[in-house]
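**Student:** Let me see the structure of the following:
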Amino acid sequence: MPTAKRRNPYYQGPVSDHFDGTHFFNPDGIEPLGFRDLMRWQFGGGRDRWPKSVPSLFQPAKPDLHVAGENIRVTMVGHATMLIQVAGLNILTDPVWSDRASPFGFAGPKRVVAPGIAFDDLPPIDLVLVSHNHYDHLDVGTLRRLQATHRPHVVTPLGNDVIIRRAAPKMQVTAMDWGERISLQGIDIYAEPAHHWSARGTGDRRMALWAAFVLATPAGKIYHIGDTGFHDGVNYKAAQQKHDGFRLAILPFGAYEPRWFMKGQHQNPDEAVMGMKLANAAYVAGHHFATFQLTDEAVDAPVKALTTAMIEHGISPERFRPLRAGEVFDVPPA
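**Tutor:** Just a heads-up that it's a prediction; the model follows:
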């Protein structure tokens, strides 16, 4: 358990089972490896070369203004950015429309496929979920654009609200701890544990919290995870016990090689399928692949490995959908 006493620039609060007064941590979990291991990975070779651009199988979507009734519709923008339309609400997850997942406009992982929804074609956005502060999930440029054009309510784990308000001072932001519930615009939102970490630079590692979200809607429950390691399925089992299954889970299954470095923070396709089963999710929208090259595997490797995993675990392909940019998934009834 961390013991450092540096000042946390994002959050001050009581010690808990996942906060030591300065740093957040994964209870009984695997913390991110350090600088020496990072250099070993970066200079150890083995990274597959991605193409500079990848055409999507789908044209950019032009979403309806609203989806109501018993319907749940998910449209893939790219990476972890999706438009969820349910109960008359339009909800964005981890919105990134920037060309790079980076603090710099000239360097860092570059988008290889155009966003599946043009920013100007978005319907009115009511809510935004930001799962943690890594640059491929918390993009201040996109959040500024959303504030200027949509003025959504942003929900995020503890500490990330400070980062967001610094970039967009007028943004309406609610910060949540694990286990908390809020009610907004007719739905309940729960913040639940995920096994990950956070950092915007070299001096703020694990000083803002990371989380998964559960949306309890009139059309059913949705379990959204932006990033997670499998963590022996602990968090999936807890989510199932608390929420009694899900009509839809939104799960990452990419950015997982090399395993010795990524295992604690990013689940692989086989683990994602096991997580689906443990959480008792009827359907899955898969993400976190084929948009930004963050790790070593080939651009098409996650989908190939997912196909193998579904066969091995007896999951039919229509139940776990690896969504491509512009693809629309109308979730069947559970």
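
**Student:** CA atoms for contacts and neighbours, from now on please.
**Tutor:** Will do.

**Student:** Tell me who's in contact with Ala194.
**Tutor:** Trp210, Ala211, Ala212, Ile225, Asp227, Thr228, Gly229, Asn235 (CA atoms under 8 Å, 6 or more residues apart in numbering).

**Student:** Out of the residues you listed, list just those in strands.
**Tutor:** Per DSSP state E, strands hold the following members of the contacts of Ala194: Ala212, Ile225.

**Student:** Quick check: of the contacts of Ala194, which lies closest to His66?
**Tutor:** For the contacts of Ala194, the closest approach to His66 (CA to CA) belongs to Ile225, at 23.3 Å.

**Student:** What sits closest to the closest one if chain neighbours are left out?
**Tutor:** Closest residue to Ile225 apart from its sequence neighbours, by CA to CA, 6 or more residues apart in numbering: Ala212 at 4.6 Å.

**Student:** Break down the stretch 151-300 of the chain into its helices, ranges please.
**Tutor:** In the stretch 151-300 of the chain, the segments counted as helices under DSSP state H, counting those that start in this stretch are 160-167, 234-243, 259-262, 269-279.

**Student:** among these, which is the most enclosed?
**Tutor:** helix 269-279 (a mean of 22; mean count of other CA atoms under 10 Å).

**Student:** quick one: that one to chain centroid distance?
**Tutor:** Per CA atoms, centre = their mean, to the nearest Å, the displacement of helix 269-279 from the mean C-alpha position of its chain is 16 Å.

**Student:** Okay, angle between that helix and helix 234-243 too, please.
**Tutor:** Here the directions of helix 269-279 and helix 234-243 differ by 20 degrees (axes from the mean of the first three to the mean of the last three CA atoms, to 10 degrees).

**Student:** can you count the residues close to the nearest residue to Asp121 once chain neighbours are set aside?
**Tutor:** Using CA to CA, 6+ apart and skipping residues adjacent in sequence, the residue nearest Asp121 is Lys62, 5.9 Å away. Lys62 has 15 neighbouring residues, counting by other CA atoms under 10 Å.

**Student:** Now do Lys62 against Gly326, distance only.
**Tutor:** Lys62 sits at a distance of 9 Å from Gly326 (criterion: CA to CA, to the nearest Å).

**Student:** Which neighbours do those two have in common?
**Tutor:** When contacts are counted by CA under 8 Å, 6+ apart, Lys62 and Gly326 are jointly contacted by Ile117.

**Student:** Run through the strands of the stretch 201-334 of the chain in chain order.
**Tutor:** For the stretch 201-334 of the chain, the strands defined by DSSP state E, counting those that start in this stretch cover 212-217, 220-225, 246-252, 281-287, 320-322, 328-330.

**Student:** contact partners of the second one?
**Tutor:** In other words, strand 220-225. By CA under 8 Å, 6+ apart, the list of residues contacting strand 220-225 from outside reads 70, 131, 194, 211-216, 245-252.

**Student:** Let's see this one next, to set against the first:
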Amino acid sequence: MSVTRRRLLSLFGGLAAALGLSAFWASRMRDYRGPVSDHFDGTRFFDPDGSPPKSLAEVLRWQFGPDRQRAKWPAWAPSPYADTPPPRVTGDRLRLSFAGHASWLIQTAGMNILIDPVWSDRASPFSFAGPSRHNAPGIAFDALPHIDTVLVSHGHYDHLDIPTLSRLAAKFSPRVITPLGNDAAMHAADAAIRAEGFDWHDRIELGNGLALTLVPTRHWSSRWLFDRNKALWASFVLETPAGKLYIVCDSGYGDGRHFRRVAEAHGPLRLAILPIGAYEPRWFMRDMHMNPEDAVKALADCGAPQALAHHHGTFQLTDEAIDAPVTALRAALDEAKIPGERFVALQPGQVVEI
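**Tutor:** Okay, the predicted model is just below:
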């Protein structure tokens, strides 16, 4: 480690302590140690078919450039729905409840699984700054049934929320499945979080006939300035009695090969959960976030007969309007001559049963 970087780390650590940000400091990514692979160079992870994260100069150009056009979201945009899930859903029935952004409760085969749970008021390392919620979670935390398993796709704050994971650990002590390196950050922040790290293509038995495979996705990861890609990111293929679910929490589209490979290796799929938000401006976001037109192409590539949209309408992470993703999704489906009921955008608290 260079002298300059050590000084920056020391300065930032002192600043964090001075501001009472010990929880943020504890949740930063640790240096992962493991064998070199086709997506890990011994220090950082990478996607051989993807793109590296944008540079600091590009971030500054986006944030402060004279041509930036950032839509204004309403201060509060409540959903008219609120779900109170049953304790369990048994057999080959499948119940999916949208909590908001990329958070879902999946119930099937007597198991309750949470995806990227974020119940905090901000998707941020700070409690006093950063993107705040524009609507409440579609399931009140106290209304959650007993949670058996949590899936966390990667380390960005709108997906890996330590305060929520700590609340879940204290109340339910669920098993937490996450890509390599994220588990170390969770353990450092709260030893009670039962996190387990896995690599791309690992298959994990969850119990009651359910199994999970981590698959590559076109994205990246970080928790602060100096830990870019020190932890892995992934999408999930969840095997259930009702069929296979392809859960994409964050991804760019690229040339579509990530989605076609999942179809080839894991098809046929019963349902895809695909992101449609946080995509403007395109010059900056294209490589890491799909827009609705990309998501419609991803649906065709993965071959699922049905899709649910997410990653929109709760946290303003980028520049598009709050309702732009849903409006653009309808237009993209019309352009592709795909029935609207095949790719549905829910509001927090809405439920789909199969």
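
**Student:** related to what we said a few turns ago, is it correct that the residue nearest to Ile225 of the first structure is in contact with His195?
**Tutor:** No. Here Ala212 of the first structure does not reach His195: they are 9.2 Å apart, not a contact under CA atoms under 8 Å.

**Student:** ok, Ile273 of the second structure - contacts?
**Tutor:** Ile273 of the second structure sits next to Leu245, Tyr246, Ile247, Val248, Cys249, Ala307, Leu308, Ala309, His310 when contact means CA under 8 Å, 6+ apart.

**Student:** That one corresponds to which position in the first structure?
**Tutor:** Aligning on TM-score structural alignment places Ile273 of the second structure opposite Ile250 in the first structure.

**Student:** same deal with Asp47 of the second structure?
**Tutor:** Using TM-score structural alignment as the criterion, the counterpart of Asp47 of the second structure in the first structure is Asn26.

**Student:** now do Phe126 of the second structure
**Tutor:** When the first structure is aligned by TM-score structural alignment, the residue opposite Phe126 of the second structure is Phe104.

**Student:** Over to Phe259 of the second structure?
**Tutor:** Alignment note (TM-score structural alignment): Phe259 of the second structure maps to Tyr236 of the first structure.

**Student:** what about that match, distance to Phe320 of the first structure?
**Tutor:** Remark: distance between Tyr236 of the first structure and Phe320 of the first structure (CA to CA) = 16 Å.

**Student:** Repeat that for Asp244 of the first structure.
**Tutor:** Where Phe320 of the first structure is concerned, Asp244 of the first structure sits at a distance of 19 Å (CA to CA).

**Student:** which one of those two has more residues nearby?
**Tutor:** More neighbours surround Phe320 than the other of Asp244 of the first structure and Phe320, with 24 against 13 (other CA under 10 Å).

**Student:** Name the nearest residue to that one, sequence neighbours excluded.
**Tutor:** On the basis of CA to CA, 6+ apart, the spatially nearest residue to Phe320 of the first structure that is not a chain neighbour turns out to be Val284, at 4.5 Å.

**Student:** Can you report how many residues lie near the counterpart of that neighbour in the second structure?
**Tutor:** Residue correspondence to the second structure (TM-score structural alignment): Val284 of the first structure is matched to Ala307. The local packing count at Ala307 of the second structure equals 23, with neighbours defined by other CA under 10 Å.

**Student:** Does Ala307 of the second structure touch Leu271 like I think?
**Tutor:** Yes. Under the criterion of CA under 8 Å, Ala307 of the second structure lies in contact with Leu271, with a separation of 5.5 Å.

**Student:** Trace Ala331 of the second structure over to the first structure, please.
**Tutor:** Counting by TM-score structural alignment, the partner of Ala331 of the second structure is Thr308.

**Student:** about what we covered before: how much space between the match of Phe126 of the second structure and Arg205 of the first structure?
**Tutor:** Taking CA to CA as the criterion, Phe104 of the first structure is separated from Arg205 of the first structure by 19 Å.

**Student:** Next: Gln12 of the first structure.
**Tutor:** As it turns out, when the distance is counted by CA to CA, Gln12 of the first structure lies 15 Å from Arg205 of the first structure.

**Student:** repeat for Gln267 of the first structure
**Tutor:** 20 Å.

**Student:** do Ser183 of the first structure as well
**Tutor:** Separation of Ser183 of the first structure from Arg205 of the first structure (CA to CA): 30 Å.

**Student:** Looking at those two, which is more packed in?
**Tutor:** Taking other CA under 10 Å, Ser183 of the first structure and Arg205 do not tie; Arg205 has more neighbours (15 against 11).

**Student:** Average offset of the helix or strand harbouring Thr142 of the first structure relative to the second structure?
**Tutor:** Applying DSSP states H and E as the criterion places Thr142 of the first structure in helix 140-149. Plainly put, helix 140-149 of the first structure ends up 0.3 Å away from its match in the second structure on average once the two are laid over each other (mean CA distance after the TM-score superposition for the first structure).

**Student:** which other residues reach that helix?
**Tutor:** Defining contact as CA under 8 Å, 6+ apart, one finds that helix 140-149 of the first structure is touched by Pro95, Val96, Trp97, Ser98, Pro152, Ile164, Ala167, Ala168, Lys170, Met171.

**Student:** circling back: format the contacts of Ile273 of the second structure as JSON lines; extra columns: distance to Leu96 of the second structure.
**Tutor:** Converted to JSON lines, the contacts of Ile273 of the second structure look like this (distance: CA to CA, whole Å):
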{"residue": "Leu245", "distance to Leu96 of the second structure": "11"}
{"residue": "Tyr246", "distance to Leu96 of the second structure": "13"}
{"residue": "Ile247", "distance to Leu96 of the second structure": "12"}
{"residue": "Val248", "distance to Leu96 of the second structure": "15"}
{"residue": "Cys249", "distance to Leu96 of the second structure": "15"}
{"residue": "Ala307", "distance to Leu96 of the second structure": "12"}
{"residue": "Leu308", "distance to Leu96 of the second structure": "10"}
{"residue": "Ala309", "distance to Leu96 of the second structure": "12"}
{"residue": "His310", "distance to Leu96 of the second structure": "12"}
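
**Student:** What separation is there between the match of Ile273 of the second structure and Ala219 of the first structure?
**Tutor:** In this structure, Ile250 of the first structure lies at 15 Å from Ala219 of the first structure, with CA to CA as the measure.

**Student:** go on, Pro9 of the first structure?
**Tutor:** Distance of Pro9 of the first structure to Ala219 of the first structure, computed by CA to CA: 39 Å.

**Student:** Compare these two and say which is more crowded by neighbours.
**Tutor:** Comparing Pro9 of the first structure with Ala219 by neighbour count (other CA under 10 Å), the higher total belongs to Ala219, at 16 against 13.
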